[in-house]
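Participant: Build the 3D model from these lines:
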Amino acid sequence: MSQAQEQETVREDGKIRSVSGPVVQAVDLDARMNDVVYVGDEGLMGEVIEIEGDITTIQVYEETSGVGPGEPVMNTGEPLTVDLGPGLLDSIYDGVQRPLDVLESKMDSAFLDRGVDAPGIELDKHWEFTPEVSAGDEVEPGDIVGTVEETVTIDHKVLVPPTFEGGEVTSVESGDFTVEETVVELDNGEEITMRQEWPVREARPSANKKTPREPLVSGQRILDGLFPIAKGGTAAIPGPFGSGKTVTQHSLAKFADADIIVYVGCGERGNEMTEVIDDFPDLEDPSTGNPLMARTSLIANTSNMPVAARESCVYTGITIAEYYRDMGYDVALMADSTSRWAEAMREISSRLEEMPGEEGYPAYLAARLSEFYERAGYFENINDTEGSISAIGAVSPPGGDFSEPVTQNTLRIVKTFWALDADLAERRHFPAINWNESYSLYQSQLDPWFQENVEQDWPEERQWAVDVLDEEGELQEIVQLVGKDALPEDQQLTLEVARYLREGYLQQNAFNPTDMYCPPAKTYAILTAIHKFNDEAFRALEAGVPVDEIADIEAAPRLNRIATQEDWEEYVAELKDTIETQLREKY
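Facilitator: Okay, the predicted model is just below:
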């Protein structure tokens, strides 16, 4: 809704009483909680967050410098909503869904003035609407009435708004329409357009939330192989500065097998968001060959943008994700980072003089995090389709301290935990995910999919790798005390096998065009090759072959080169035979 449209619904003016950063108090304002208001002579957008007697407290989504007492406050009588319809994809928004490219053209500058507004989707653009219903058909809330080719990748499905009653179709049109023109009329007088509005803090309705059974394949070996996430699952990526949170999310956004990507840059550094905004339009979708932006919606709220808009940007992102879920799509939402979101809540809470919780965060921190992650899931929609939202949130604990409140409260909610490690990053081990601290609670429900679509012994191979890595972690403590040579030969050999697991399996080169994406079948093949080396090596050891001779065979270093082979199937088959031949020649 544009500023001009919203001001038409103004109920009553109030006046500013006081200003404290993004928090403004107004008097004589007839308002309800979460109403959108326009503050001051410049009409800065804000939201009602507290009402006490005649005093209304507002969080303003723009910089408030220069705003003073006595200036007017205008209420729209509507909550903060987003525009939903064709045009959401291949778009870049700020935290309250203002399209940045449109604002830039209005300002003729990359630096935006205050009080500038624009609708979330283009209101005058024409779209080719193809009906999927006919006159006389009965439709219900959420039903699909037609399609629009939104991008070269995605067909946008026009839905009966969930707030409508539904009824019999009396008129339906095909052809070019703007998003505000009626395309379907019902017998009860309801007119369906291609545009909907939805309050960002309210979850869109669904028929049923189901247990997810299919993985969100990421193409990252350590994620798919050891710590998978389900389509409709939740994951957290905590890590200190420089450990690779943003890069991991970029890889997920590019390679995850979701239909739609919603990327929310929440309070991150401006140079990182600039890189995303510059790079994403040029990236190719590996699954279709089309531009990646054709299935992506970006929400950019950098650390120098107003703090209040940061608090709302994750709600904007999850609402857009729910809209595409209602169409039957699988959506992956990246929130980078929820720590900056929590910091915004902390700042607003302190200005409201609320009782602080742990480390100054508001007492409702855990509740807000739960509300966000609970909107993810695998759903049966009200129109009998099925769709999913996978929510992946980066967490930026100060100093890498995972015991701080945001990380701990997130841990209680999500079922997949990918812990990034600064020490691994310093050793140039990427992705720098610590396999000893990470976990996934989706493994048992996803194993049947991997067994059916990859290999039957997928769970056994994964467990073998976990056991070897666990044993290596215990042995490394001994090695640091007495040295590797003091260990028995079988334990020395275990360390050698674990080294190939770390270097050839867990590490992945994001700059290598072959290794940047690893399908599950290749992930499995690399693991089985290392397992083959393990089995043959221990047979040789039992036959009396020294560990040094086992480790020195010519074929062993080739385990680290499987990932970069385009013809990896033939390479792995030949390598297994070579390993067996070379080791058995030793005895």
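Participant: make it CA atoms for all contacts and neighbour counts henceforth
Facilitator: Noted.
Participant: Mind jotting down where the strands sit in the stretch 251-400 of the chain?
Facilitator: 260-266, 296-301, 330-336, 377-380, 386-395 (DSSP state E, counting those that start in this stretch).
Participant: what's the first one in contact with?
Facilitator: This means strand 260-266. Here strand 260-266 makes contact (Cα atoms under 8 Å, 6 or more residues apart in numbering) with 253, 273, 295-303, 310, 313-314, 317, 320-321, 324, 329-338, 340-341.
Participant: hang on, the earlier thing: may I see the strands of the stretch 251-400 of the chain organised as TSV, with distance to residue 114 and mean neighbour count added?
Facilitator: Output for these, formatted as TSV (distance: least, Cα to Cα, whole Å; neighbours: other Cα atoms under 10 Å):
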stretch	distance to residue 114	mean neighbour count
strand 260-266	20	28
strand 296-301	15	27
strand 330-336	25	29
strand 377-380	37	24
strand 386-395	30	26
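Participant: Proceed likewise with the subsequent sequence, for comparison:
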Amino acid sequence: MSTGTIKKVAGPLVIAKGMRDANMFDIVRVSNQRLIGEIIEIHGDEASIQVYEETSGLGPGEPVESMGVPMSVELGPGLISSIYDGIQRPLDEIMAVSGNSLKRGVEVDSLKRDKKWDFKAVAKAGDEVETGDILGTVKETIVVEQKIMVPFGVKGTIKEIKEGEFTVEETIAVIATEEGDKEVTMMQKWPVRKGRPYLKKLPPQMPLITGQRVVDTFFPIAKGGVAAVPGPFGSGKTVIQHQLAKWAEADIVVYIGCGERGNEMTDVLNEFPELKDPKTGESLMERTVLIANTSDMPVAAREASIYTGITIAEYFRDMGYSVALMADSTSRWAEALREMSGRLEEMPGEEGYPAYLGSRLAQFYERAGQVVGLGKDGRIGYLSVIGAVSPPGGDISEPVSQATLRIVKVFWGLDSALAYKRHFPAINWLTSYSLYLDDMAKWFDTNVSPAWMECRQDMMNLLQEESELEEIVKMVGMDALSPADRLKMEAARSIREDFLHQNSFHEIDTYTSLEKQLSLMKLVVAYYVEAKEALQKGAAIDDLIGMEVRERIGRFKYVENDKIQEESDKIHQELKDEINHILEREGL
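Facilitator: This next block holds a predicted model:
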């Protein structure tokens, strides 16, 4: 264990001398107040330490002690429904110790040491086991069953395995290895900056169904994929992430509030326990881990928070679960990186961000994926990462947005103009994209309908043509358009208002099943196809635009799931009848 003394204090950066025996990324305790920090640079016997707590009042000569281990998280029963800060300190435990204000130097365990968990063994004495094999299970919440796995680097024969109620520190099994007997507890530790190992990473095969029409139909994200949600202030980034946390087909949700405003994080902390999980009927917190690192908390801890979150997410992925991680927002994380880089006097890159911004972002996002975990049963786990980006003034040409877009495969570009028009989700269909689309097409054709991709393409073509026609309308007005072009504009308006616009606060419209999305797509496209044929036969454009059935199509998104087919058939028939009536009336 290396000890030294403080030489210099510059905000969250402390330089200590006499640290020759310390290693990079070691955890250290700074001053007699034992503030927690991490070594991020070493020159000779001087170590630069980023301190995860407020450093005011520290001065030269105070002691610094290296703990000899890298920053790690505690993994085991007790993670689910917990609320941690950026370095995995439980905020409720800190409040019990120090009151409402976060005091410095508070040392609390990440997992409760006194709570007993009911461990049920699935392995037995005499079994040959290796890293990742499941020893037993713990019912952590009503929803989540945690699988207790053989820790990394352990391989041998189970000598003894127990059942019953244990704390996370008590021995539940003894494994005879080549190096001797190894006692196994329910708790593991893992360094946050190092990805948890797996057997093999698989290519994306299926979409992460979210129930959000603009996402599932137009810009799907793969299960185990990565997406970025850049957008200016007020464009709905946080609401989209809340919707995905609630409705996405994920077993576990890890939500990281990274440098967010305190009131926004308070909303999350208040809303998540009250949100009813649609899959189980229980509180959403029963399958959620929250990491709250608000903008007024020490900046260095913000830099650590996304690594803490993704390591916890990887742990559940290794059990074979589908995990969705929301990082809100990586821009604030990059700002913390920039501040620390500036204090280290490193050569700045574009807009003052460090030159390694892109590689650090890549290291984070590349930890997502669909993987075959360690262990003999070949469990497949999914870790999907959705990162919000908050570019200043909504300008996505800035470095964080650009570095993110080079890494992720899905870009949901939020548009302030759509948000001002109260069109939510405010995802711009002309600038957004999904590079998973070709991989997902086969899945949609097989599991939903061969008509899925065809309808999607028809709608996309209409929206793109509307964009081109809008330029003409701005110059010479709607009346200058031909009847065929006017019909295109109306059909595109129907796509925008009836399909893409989705009310997250409406009990039915908040989530749309794939079956209902397909029915609504077919109705919107059928209106255009039928009206276009009638127009070619000589029907008046005003009659086709003013059809009463269009109101029924618009209200289809509020139809309950069990009435989808019946209502869809009725509307299709009404559409045909009304067009026939128009043609008969005009003698065509």
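Participant: rewinding a little: next, format the strands of the stretch 251-400 of the first structure as JSON lines and append distance to residue 579 of the first structure.
Facilitator: What follows is the strands of the stretch 251-400 of the first structure, written out as JSON lines (distance: least, Cα to Cα, whole Å):
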{"stretch": "strand 260-266", "distance to residue 579 of the first structure": "42"}
{"stretch": "strand 296-301", "distance to residue 579 of the first structure": "45"}
{"stretch": "strand 330-336", "distance to residue 579 of the first structure": "41"}
{"stretch": "strand 377-380", "distance to residue 579 of the first structure": "44"}
{"stretch": "strand 386-395", "distance to residue 579 of the first structure": "40"}
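Participant: Over to residue 7 of the second structure. Which of the three states is it?
Facilitator: strand (DSSP: H, G, I helix; E, B strand; the rest coil).
Participant: That one -> the first structure?
Facilitator: Counting by TM-score structural alignment, residue 7 of the second structure lines up with residue 17 in the first structure.
Participant: How about residue 552 of the second structure?
Facilitator: Under the alignment by TM-score structural alignment, residue 552 of the second structure pairs with residue 558 in the first structure.
Participant: Tell me the spacing between the residue lying closest to its match once chain neighbours are set aside and residue 561 of the first structure.
Facilitator: Excluding the flanking residues, the one nearest residue 558 of the first structure by Cα to Cα, 6 or more residues apart in numbering is residue 575, at 7.7 Å. The gap separating residue 575 of the first structure from residue 561 of the first structure is 11 Å, by Cα to Cα, to the nearest Å.
Participant: coming back round to it: my guess is the residue nearest to residue 558 of the first structure contacts residue 557. True?
Facilitator: No: counting by Cα atoms under 8 Å, residue 575 of the first structure does not reach residue 557; the two are 10.5 Å apart.
Participant: So the two - more neighbours on which side?
Facilitator: Neighbour comparison, residue 575 of the first structure and residue 557: the larger count goes to residue 575, with 21 against 13 (by other Cα atoms under 10 Å).
Participant: For that one, what is the corresponding residue in the second structure?
Facilitator: Aligned counterpart of residue 575 of the first structure in the second structure: residue 571 (TM-score structural alignment).
Participant: which residues touch the most centrally placed residue in the second structure?
Facilitator: The centroid of the second structure falls nearest to residue 326 when counting by Cα atoms, centre = their mean (2.6 Å). By Cα under 8 Å, 6+ apart, the contact list for residue 326 of the second structure reads 241, 245, 253, 254, 255, 256, 385, 386, 387, 388.
Participant: Quick one: map it onto the first structure.
Facilitator: Residue correspondence to the first structure (TM-score structural alignment): residue 326 of the second structure is matched to residue 334.
Participant: Against residue 544 of the first structure, how distant is that match?
Facilitator: Distance of residue 334 of the first structure to residue 544 of the first structure, computed by Cα to Cα: 53 Å.
Participant: cool, residue 242 of the first structure as well?
Facilitator: Counting by Cα to Cα, the gap from residue 242 of the first structure to residue 544 of the first structure is 46 Å.
Participant: Count the residues that sit near the corresponding residue of the second structure for residue 466 of the first structure.
Facilitator: Using TM-score structural alignment as the criterion, residue 466 of the first structure maps onto residue 460 of the second structure. Other residues near residue 460 of the second structure come to 17 when the count uses other Cα under 10 Å.
Participant: likewise residue 302 of the second structure?
Facilitator: Other residues lying near residue 302 of the second structure total 31 when counted by other Cα under 10 Å.
Participant: In contact with the counterpart of it in the first structure, which residues?
Facilitator: For residue 302 of the second structure, the aligned position in the first structure is residue 310, judged by TM-score structural alignment. Going by Cα under 8 Å, 6+ apart, residue 310 of the first structure touches 95, 266, 267, 301, 340, 341, 344.
Participant: closest to residue 196 of the first structure among these?
Facilitator: In terms of Cα to Cα, no member of these lies closer to residue 196 of the first structure than residue 95, at 18.6 Å.
Participant: The closest one is in contact with residue 316, isn't it?
Facilitator: Yes: using Cα under 8 Å, residue 95 of the first structure makes contact with residue 316 at a distance of 6.9 Å.
Participant: Mind checking which of these two has more residues around it?
Facilitator: The neighbour comparison of residue 95 of the first structure against residue 316 (other Cα under 10 Å) goes to residue 95, with 29 against 25.
Participant: Now do the same contact list for that one.
Facilitator: Residues counted as contacts of residue 95 of the first structure (Cα under 8 Å, 6+ apart) are 299, 300, 301, 309, 310, 312, 313, 314, 316.
Participant: Serialize these to TSV and add fields for distance to residue 472 of the first structure.
Facilitator: Output for the contacts of residue 95 of the first structure, formatted as TSV (distance: Cα to Cα, whole Å):
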residue	distance to residue 472 of the first structure
299	42
300	42
301	42
309	46
310	43
312	45
313	43
314	40
316	45
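Participant: what sits against the equivalent of residue 505 of the second structure over in the first structure?
Facilitator: Alignment note (TM-score structural alignment): residue 505 of the second structure maps to residue 511 of the first structure. Contact partners of residue 511 of the first structure, counting by Cα under 8 Å, 6+ apart, are absent.
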